[in-house]
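Undergrad: Please find the sequence and the predicted model below.
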Amino acid sequence: SRNDMDHTLFKMALGVRAEALLNELLTLSETLTQKAAAESNTLIVAYTHGQPAQPSTFGHYLGAMIEVLNRDAARLSSAINGLGRCPMGAAAITTTGFPIDRERIADLLGFEAPLVNSYGCIASVDYVTGLYSAIKLVFLHLGRVVQDMAFWSSFEVGQLYVPNALVQISSIMPQKRNPVPIEHMRHLSSLTMGRCDMVVDTMHNTPFTDMNDSEGEVQQAGYAAFESGGRVLRLLTSFIPACTINTDNVRRNTDAACITITELADTLVRDEALTFRQAHEVAAGTASAVIAKSIPLGDGHAAFMAAFEGVVGRKPSMLQEAFRHATSAEHFVAVRNRTGGPAPEALEAALKLYQTDLQTLRTAQSERLDRVTTASKRLDAAFNSLLET
């Protein structure tokens, strides 16, 4: 029947496109893992609520991106697995009275097995909605990172340097360096999400039966999501490795915003036996004073002494060099060596886990592709044997 034939062909066509997209996603993750390792000591300003918050490293930031990317890849791989059950043999609705072998049909077409319930073969569209939902999440999440890239590369922040090969000058303002790849990635991510939503929303409130709503025109319209999504992944794979962190601007923003002040409070709890509330008050008073004087926190030992005596009622034991060390961005990162922290040792351990996850996903994909390739050869052989008889 056209019913089971259509859904079989739709699954096969989606499988080819989805595997290609997954391959590009895994390539991006591999590229980011290499970049994260190379940038494990590169300091950045981490932001919360749009404001400078704490020091971290570019490698640590990319590690967070990789974790989400790998989970997105796992969701996409799982959705591809959902394409692996063959509808052929369901016929119009209820299979047939002829002695067909549905298992053999599925095997020769490269499927893992038949999709069992024949009504579901022609009525269920979760292979479509599940796949496009998984694709949508990839670009929803990447869009947030792309937005950070736009913020980081702004003149006022200046944390991310985009090389000349990836910027566009203004036709009238020669001083402008417009990082247009960021804008392309942002709008293409949104466009891809919209295309995915279009497919999924078309299935909403449709009857649970064979219907044109899930067939040719909608299937073909959905293919555009693979095209625009692939462009984002390829562009981002080239963009991130080419970018560098502007260390001078990072240092400027670190000093201007006192973002290492949390570690001063932590150090006071550990070394001066203060409660955290006391330590927080001392740190807050110190930060207010150095910001008012427009001096780096590391040069604010006198302000610290005054704040400490005002809160605690005695002089601190922390001398100037110890204060400078405790408030340095390098020290801030180095002591955060717990699982998942930004210290190089912790990041190295995390990157090894990400590589293991990637290998698992690569292996699963390779097994699926091998199954299809082997099945194609068996199908050719079976067809040729019919010609010979």
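TA: Okay, I see it. Given the structure is predicted, the values throughout are model-derived calculations rather than measurements.
Undergrad: drop to CA atoms for contacts and neighbour counts, all remaining ones
TA: Noted.
Undergrad: Tell me how many other residues crowd residue 98.
TA: Taking other Cα atoms under 10 Å as the criterion, the count of residues near residue 98 is 6.
Undergrad: Where does the most centrally placed residue in the chain fall, secondary structure wise?
TA: In the chain, the centroid-proximal residue (Cα atoms, centre = their mean) is residue 69; its distance is 3.2 Å. According to DSSP states H and E, residue 69 maps onto helix 58-81.
Undergrad: Give me the contact list for that helix.
TA: If you take Cα atoms under 8 Å, 6 or more residues apart in numbering as the criterion, helix 58-81 is touched by 15, 18-19, 22, 25-26, 29, 32-33, 35-44, 127, 130-131, 134-135, 137-138, 141-142, 145, 245, 341-342, 347, 350-351, 354, 357-358, 361, 365.
Undergrad: before we move on, back to that, quick check: the gap between the residue nearest to the centre of the chain and residue 12.
TA: Residue 69 sits 25 Å away from residue 12, going by Cα to Cα, to the nearest Å.
Undergrad: one more structure, for comparison:
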Amino acid sequence: MAQLWGGRFTKETDQLVYNFNASISFDKKFYRQDMEGSIAHVKMLGKQGILTETEAKEIAAAIQDILQEVEAGTLEISHEYEDIHSFVEATLIERLGDTGKKLHTGRSRNDQVALDMRLFTRQEVLETDQLLEKLLHVILTIMEHNTDTYMPGFTHLQKAQPVTLAHHLGAYFEMFKRDRQRMEDIYRRMNYCPLGSGALAGTTYDLDRYDTAEQMGFEGPMLNSMDGVSDRDYLIEFLSALSTIMMHLSRFSEEVIIWNSNEYQFVEIDDAYSTGSSIMPQKKNPDIAELVRGKTGRVYGALLSLLTTMKGIPLAYNKDMQEDKELTFDAMDTVKGCLGLFTGMLSTMKFQKERMEASAKHGFTNATDAADYLVNHGVPFRDAHGIVGQIVLYCIEKKIAIDDMSLEELKAISPVFEEDIFDAVSMKTCVEKRLTIGAPGQEAMKKVIAIEKKYLSRDWKKELKDWEQELLQL
């Protein structure tokens, strides 16, 4: 059992205790971040004269070699070490002897693991943002081509009023846009460096924490060393944002599942994103949508787990915090996988436009507009509501839509109706006359699409870098 802290102890750790305590099986995931953090740290030690320039360069070069060998597969991260930090340092000592032992000067594993997890999570935030951006581009493309694709809008899963596919998917665009905004917000708030916090109270060495923060692209050092080693708010925020992404994906998946059913037949999912039945040859199952919906609870579980872990932890670092990793790593991978697959499924999905419009007609989604027609012709609203209710009942009995009724049939229920009623209750009219911003009318949707295009042309990561450069020049 390779350990770097044995001087205080007179006997070996029990093997079961060691296994229970060890984290190498999962924290090896951020080997790159651990080594990059060590290189930044040792360069700063050399700059500050805490190590000689020669020692600093020798250690940094050796760590770089270790990193390259790990990534090339010629050096295996061995599970005989307690954690990734021990592996790196022990390998360094094997190669450099006493010089390698100087790497840990002015540093604790507490601030080291805090740094590694923050660096790793920061990269995950960027990767998740990129996947959300790709999904938004797919949604916007569908919106652009479907501003006149009529379909029923729903409340209570009941057909309510006619909308367009562009308008319906526009609601999801807004959801995923907010998810991207959360990524930006989390990135800005978490982008401070814990390295140099020590175990909890800093160090007596003359560290330049601003230097290491700048080397690794942080805005600056964290301003309280106890908070530096014990803060997991950024992880809780990220898991909360990931849970919200999964909630949005799950809602969208539920609609895809409904639309894919034989009763609706609004969409046809591409064969590449469907599976069949082992016994029923006619089946084409929406497995990707169902799995995305199912994996949502898995991500929720990671958030609840970390919240529960952190709720009773006094300052500063406690071993409980090791539990921040496994479920978080799983949630990160789950969300990225779901975003990628869902985007692929959506981009290849075919929308059955005629079926969607027919569903809107036969769902009496234009009933409200028929009532408005009567009101505009002097009929009190309550009476108009009752008249249209009779019309709907008549159509149900006849198995027809309001649009299918003759003028004589309409006049038999109310003599107020004239020939212009048919234009008034057409799907096109019902949608197009709703022109306020945010409504489904084509002109309103074109304005919204232009706004969304402008939003997607913005690169918040470049803006952030420009802003950071301005701060450094102050």
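TA: Now that the structure is in, tell me what you want to look at. Only a predicted model underlies this, so the values are computations on that prediction, with no experimental measurement involved.
Undergrad: Just the TM-score for the two chains, thanks.
TA: The TM-score (TM-score structural alignment, normalised by the length of the first structure) is 0.86; 361 aligned residues with a Cα RMSD of 2.2 Å.
Undergrad: In the second structure, which residues correspond to the helix holding residue 69 of the first structure?
TA: Aligned by TM-score structural alignment, helix 58-81 of the first structure falls on residues 165-188 of the second structure.
Undergrad: mean per-residue distance, the helix holding residue 69 of the first structure to the second structure?
TA: By mean Cα distance after the TM-score superposition for the first structure, the fitted helix 58-81 of the first structure averages 0.9 Å away from its aligned residues in the second structure.
Undergrad: How far off centre is that helix?
TA: With Cα atoms, centre = their mean, to the nearest Å as the basis, helix 58-81 of the first structure stands 5 Å off its chain's centre.
Undergrad: Which residue of the first structure sits opposite residue 208 of the second structure in the alignment?
TA: Match for residue 208 of the second structure (TM-score structural alignment): residue 101.
Undergrad: What is the neighbour count of that match?
TA: 11.
Undergrad: Contacts only, for residue 159 of the first structure.
TA: By Cα under 8 Å, 6+ apart, residue 159 of the first structure lies in contact with 44-45, 152-153, 245-247, 249-250.
Undergrad: what helix or strand is the counterpart of residue 365 of the first structure in the second structure on?
TA: Using TM-score structural alignment, the equivalent of residue 365 of the first structure in the second structure is residue 461. For residue 461 of the second structure, the host element (DSSP H and E) is helix 460-473.
Undergrad: Also residue 54 of the first structure?
TA: Going by DSSP H and E, residue 54 of the first structure is part of strand 51-57.
Undergrad: mind listing what's buried in that strand?
TA: 52-57 (16 or more other Cα atoms under 10 Å).
Undergrad: other SSEs contacting that strand?
TA: Applying 3 or more Cα pairs under 8 Å, 6 or more residues apart in numbering; DSSP states H and E, we find strand 51-57 of the first structure packed against strand 43-48, helix 247-257, helix 329-334.
Undergrad: For that strand, which outside residues touch it?
TA: 39-47, 253-254, 257, 259-260, 262, 329, 332-333, 342.
Undergrad: Same check on stretch 126-140 of the second structure?
TA: 169-170, 173, 176-177, 179-180, 183, 335-336, 339-340, 343, 346-347, 449, 452-453, 456.
Undergrad: That stretch aligns to what range in the first structure?
TA: The aligned range for stretch 126-140 of the second structure is 19-33, by TM-score structural alignment.
Undergrad: Tell me the spacing between the match of residue 365 of the first structure and residue 186 of the second structure.
TA: Noted for residue 461 of the second structure: a distance of 12 Å to residue 186 of the second structure, by Cα to Cα.
Undergrad: So what does residue 168 of the first structure match up with in the second structure?
TA: Matched across to the second structure, residue 168 of the first structure falls on residue 275, judged by TM-score structural alignment.
Undergrad: Test my guess that its match contacts residue 286.
TA: Yes. At 7.1 Å, residue 275 of the second structure and residue 286 qualify as touching, with contact defined as Cα atoms under 8 Å.
Undergrad: neighbours around the match of residue 168 of the first structure, how many?
TA: Neighbours around residue 275 of the second structure, by other Cα under 10 Å: 14.
Undergrad: residues contacting the closest residue to it other than its chain neighbours?
TA: The spatial neighbour of residue 275 of the second structure that comes closest, neighbours along the chain excluded (Cα to Cα, 6 or more residues apart in numbering), is residue 285 at 5.2 Å. Residue 285 of the second structure sits next to 274-277 when contact means Cα under 8 Å, 6+ apart.
Undergrad: Can you lay out those residues as JSON lines showing secondary structure?
TA: Output for the contacts of residue 285 of the second structure, formatted as JSON lines (DSSP: H, G, I helix; E, B strand; the rest coil):
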{"residue": "274", "secondary structure": "coil"}
{"residue": "275", "secondary structure": "strand"}
{"residue": "276", "secondary structure": "coil"}
{"residue": "277", "secondary structure": "coil"}
